[in-house]
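S.K.: Okay, sequence plus prediction incoming.
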Amino acid sequence: MALTWDPKKYVQFGDFRNRPFFDLTSRILATEPQNVVDLGCGPGNLTATLAERWPGAQVQGLDSSAEMVTAANESDHPGNLSFEVSDVAEWTPGQDLDVVVTNAVLQWVPGHQEMLAAWLQALKPGAWFAMQVPGNFGADSHRLMRELAESEQWRERLDGVLRHRDAVSEPEEYLEIFLAAGMRADGWETTYQQVLQGENPVLNWVRGTGLRPVLGALSPEEAATFEAEYSAQLDEAYPATQYGTVFPFRRIFVVGQKL
């Protein structure tokens, strides 16, 4: 099932969504790369920071969403940056690539571990690869969504829509893929304690990403019914405080350079 994306909804929590990207790319020590690719560039605002960081490089942002690429192309971006619609699952690295970044994308691609291994093997010596995926599929936000989708009321409509249990690997498994491909690599995880503001903040967060397969599979009326029940469960799991709603979010990172 092809997902549709709302660029405005995706960047609603920009400060929180952007931070892992900068934590990831700060570990890339390339100085004067010539060719840089951002796989799953979304609306392109973060890809633009790569073009600004390396003004001598040709930076390309790829995304499978035409909506995201349209938003990226309509944005004010550096002249050394271009965007193109492309399915990550069909992409292969060229021998001219110096830096590859993929931020919060691979979790959408079943079997991406084998694909990742092939990409890393194909990189030229000295090239950098940086990846980040969410590691919160066991969190209440996803567990409750999954359990509701598997309930008697929704099982028939949502069977097979969510694949949270095997969406990503653990950090040590990704690190092993990098090392086996001849990379010097650094892997780590971070759980951000995000304090969200406003009404139904966790629901609004997952509307931009993890809930999209459910919304895409249901009619507007069904989606509203699902959201109402799910939102009530989220309110219990993530109670609001006088400071806002604390929403822990675990992320998994690996950065490596080909030896």
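M.R.: Everything's here; your move. Numbers count the residues shown, from 1 in each chain.
S.K.: From now on I want contacts and neighbour counts done on CA atoms only, so please keep to that.
M.R.: Will do.
S.K.: List the contacts of the helix or strand encompassing Trp119.
M.R.: Here Trp119 sits within helix 112-122, counting by DSSP states H and E. Residues from elsewhere that reach helix 112-122, judged by CA atoms under 8 Å, 6 or more residues apart in numbering: 89, 92-95, 106, 129, 174, 177-178, 181-183, 258.
S.K.: Any quick PyMOL command for the buried ones out of those residues?
M.R.: Remark: buried members of the contacts of helix 112-122, expressed as a PyMOL selection using 16 or more other CA atoms under 10 Å:
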select buried, resi 93+106+129+174+177+178+181+182+183+258
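S.K.: JSON lines for the contacts of helix 112-122, including secondary structure and distance to Val214?
M.R.: Shown next, in JSON lines, are those (DSSP: H, G, I helix; E, B strand; the rest coil; distance: CA to CA, whole Å):
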{"residue": "Ala89", "secondary structure": "helix", "distance to Val214": "22"}
{"residue": "Thr92", "secondary structure": "coil", "distance to Val214": "30"}
{"residue": "Pro93", "secondary structure": "coil", "distance to Val214": "32"}
{"residue": "Gly94", "secondary structure": "coil", "distance to Val214": "35"}
{"residue": "Gln95", "secondary structure": "coil", "distance to Val214": "39"}
{"residue": "Leu106", "secondary structure": "helix", "distance to Val214": "19"}
{"residue": "Phe129", "secondary structure": "strand", "distance to Val214": "31"}
{"residue": "Tyr174", "secondary structure": "helix", "distance to Val214": "28"}
{"residue": "Ile177", "secondary structure": "helix", "distance to Val214": "31"}
{"residue": "Phe178", "secondary structure": "helix", "distance to Val214": "33"}
{"residue": "Ala181", "secondary structure": "coil", "distance to Val214": "36"}
{"residue": "Gly182", "secondary structure": "coil", "distance to Val214": "39"}
{"residue": "Met183", "secondary structure": "strand", "distance to Val214": "37"}
{"residue": "Lys258", "secondary structure": "strand", "distance to Val214": "39"}
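S.K.: another structure for you, compare them:
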Amino acid sequence: MSRQVSGTWDPAQYGVFGDERARPFFELLGRVDVEKPRRIVDLGCGSGELTATLRGRWPDADIEAIDSSPEMIAAAPEVEGIRFSVGDVESWRPGGSVDLIVSNAVLQWVPTHAELIPEWIGALSPGGRLAFQVPGNFDAPSHRLLRELCSSERWRGLVGDALRVDPVMDPGGYLDLLARRGCFVDAWETTYAQVLQGEDPVLEWVKGTALRPVLSRLGEGEAQEFLNEFGALLREAYPSTPYGTVFPFRRIFVVAGRDGP
């Protein structure tokens, strides 16, 4: 979903390949063992379609959902029992106990998330859970080539510092962070061998996420020049096949909490 980053988020662009983007969310929630939560918070809810599915599983819960993008929140559905609002994940505070905190593809945009996670764990009710997933593909060609292009002579003066490096941990890092604080931790990773359809599908994918902070710094003509150059690099790195373009996508998942009082 949309994150703590400057620039306008486009719900329609983010929704391209919506089924593929939703798959990790459902894998994450499949490992959450909270039966009857009273209060759920979705941090970085995007346009809210996935948040709405929480209502189907836990119809009696009070659900709060925030996202930093006004454009995303404006596109959220009206669902009884869910309050959507514009808010910053980094400055959010629980304001009382929470039974389930969900963060779906958000924390890679929050530099301080390793400091915030213990605070969120401390706000969980007995038996409560923190469940989050983040992309783990920052060393993949899609991101490595983007960093190289941004640091090239043509672009570094405009966008050279738009991207951060190593913004997330591996599953073992999150396990250590949480287990040292007395938490139950279920941490794992999955690499989806996604087959994307369409013209320049990998470029279309990253236009919805990783490219947002870069494009926000460029004028219309510069942005198109950058996309043309980056698109050519991606076509070479991810060649088309008769059945589509294979885009391996690694995700890191964590479900954690304290079962005692």
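M.R.: Good, I have the coordinates. Because the structure is a prediction, the values reported are computed rather than measured.
S.K.: would you list every one of the helices in structure 2?
M.R.: Using DSSP state H, the helices of structure 2 run over 11-15, 18-29, 49-57, 70-74, 113-122, 141-150, 156-159, 171-179, 201-207, 212-215, 220-237.
S.K.: Could you check stretch 254-261 of structure 2 and say which residues are buried?
M.R.: For stretch 254-261 of structure 2, burial by neighbour count (16+ other CA under 10 Å) applies to 254-258.
S.K.: Quick check: which of the helices of structure 2 is nearest to Phe247 of structure 2?
M.R.: For the helices of structure 2, the distance to Phe247 of structure 2 is smallest for helix 201-207, at 7.1 Å, taking CA to CA.
S.K.: what range in structure 1 matches the closest one?
M.R.: Under TM-score structural alignment, helix 201-207 of structure 2 corresponds to residues 201-207 of structure 1.
S.K.: The matching stretch vs structure 2, mean deviation?
M.R.: Superposed on structure 2, stretch 201-207 of structure 1 shows a mean distance to its aligned partners of 0.2 Å (mean CA distance after the TM-score superposition for structure 1).
S.K.: picking up where we left off before, adding distance to Leu43 of structure 2, write the helices of structure 2 out as JSON lines.
M.R.: What follows is the helices of structure 2, written out as JSON lines (distance: least, CA to CA, whole Å):
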{"stretch": "helix 11-15", "distance to Leu43 of structure 2": "17"}
{"stretch": "helix 18-29", "distance to Leu43 of structure 2": "13"}
{"stretch": "helix 49-57", "distance to Leu43 of structure 2": "10"}
{"stretch": "helix 70-74", "distance to Leu43 of structure 2": "12"}
{"stretch": "helix 113-122", "distance to Leu43 of structure 2": "11"}
{"stretch": "helix 141-150", "distance to Leu43 of structure 2": "24"}
{"stretch": "helix 156-159", "distance to Leu43 of structure 2": "28"}
{"stretch": "helix 171-179", "distance to Leu43 of structure 2": "18"}
{"stretch": "helix 201-207", "distance to Leu43 of structure 2": "21"}
{"stretch": "helix 212-215", "distance to Leu43 of structure 2": "19"}
{"stretch": "helix 220-237", "distance to Leu43 of structure 2": "30"}
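S.K.: quick revisit: list just the nearest of the buried residues of stretch 254-261 of structure 2 to Val168 of structure 2.
M.R.: Using CA to CA, the buried residues of stretch 254-261 of structure 2 come closest to Val168 of structure 2 at Val254, 12.1 Å.
S.K.: The closest one touches Val185, doesn't it?
M.R.: Yes. Contact status for Val254 of structure 2 versus Val185: in contact at 7.0 Å, counting by CA atoms under 8 Å.
S.K.: Overlap in contacts, these two.
M.R.: Listed as contacting both Val254 of structure 2 and Val185 by CA under 8 Å, 6+ apart are Leu175.
S.K.: related to what we said a few turns ago, out of the helices of structure 2, which gets nearest to Pro37 of structure 2?
M.R.: Closest approach to Pro37 of structure 2 among these (CA to CA): helix 49-57, 10.3 Å.
S.K.: Which stretch of structure 1 lines up against that closest one?
M.R.: Mapping helix 49-57 of structure 2 onto structure 1 (TM-score structural alignment) gives residues 45-53.
S.K.: Distance from the helix holding Trp119 of structure 1 to the middle of the chain?
M.R.: With CA atoms, centre = their mean, to the nearest Å as the basis, helix 112-122 of structure 1 stands 17 Å off its chain's centre.
S.K.: That helix: average distance to aligned residues in structure 2?
M.R.: Averaged over the aligned pairs, helix 112-122 of structure 1 sits 1.7 Å from structure 2 after superposition, using mean CA distance after the TM-score superposition for structure 1.
S.K.: hang on, the earlier thing: among the buried residues of stretch 254-261 of structure 2, which pair sits farthest apart?
M.R.: Across the buried residues of stretch 254-261 of structure 2 (CA to CA), the longest gap, 13.6 Å, separates Val254 and Arg258.
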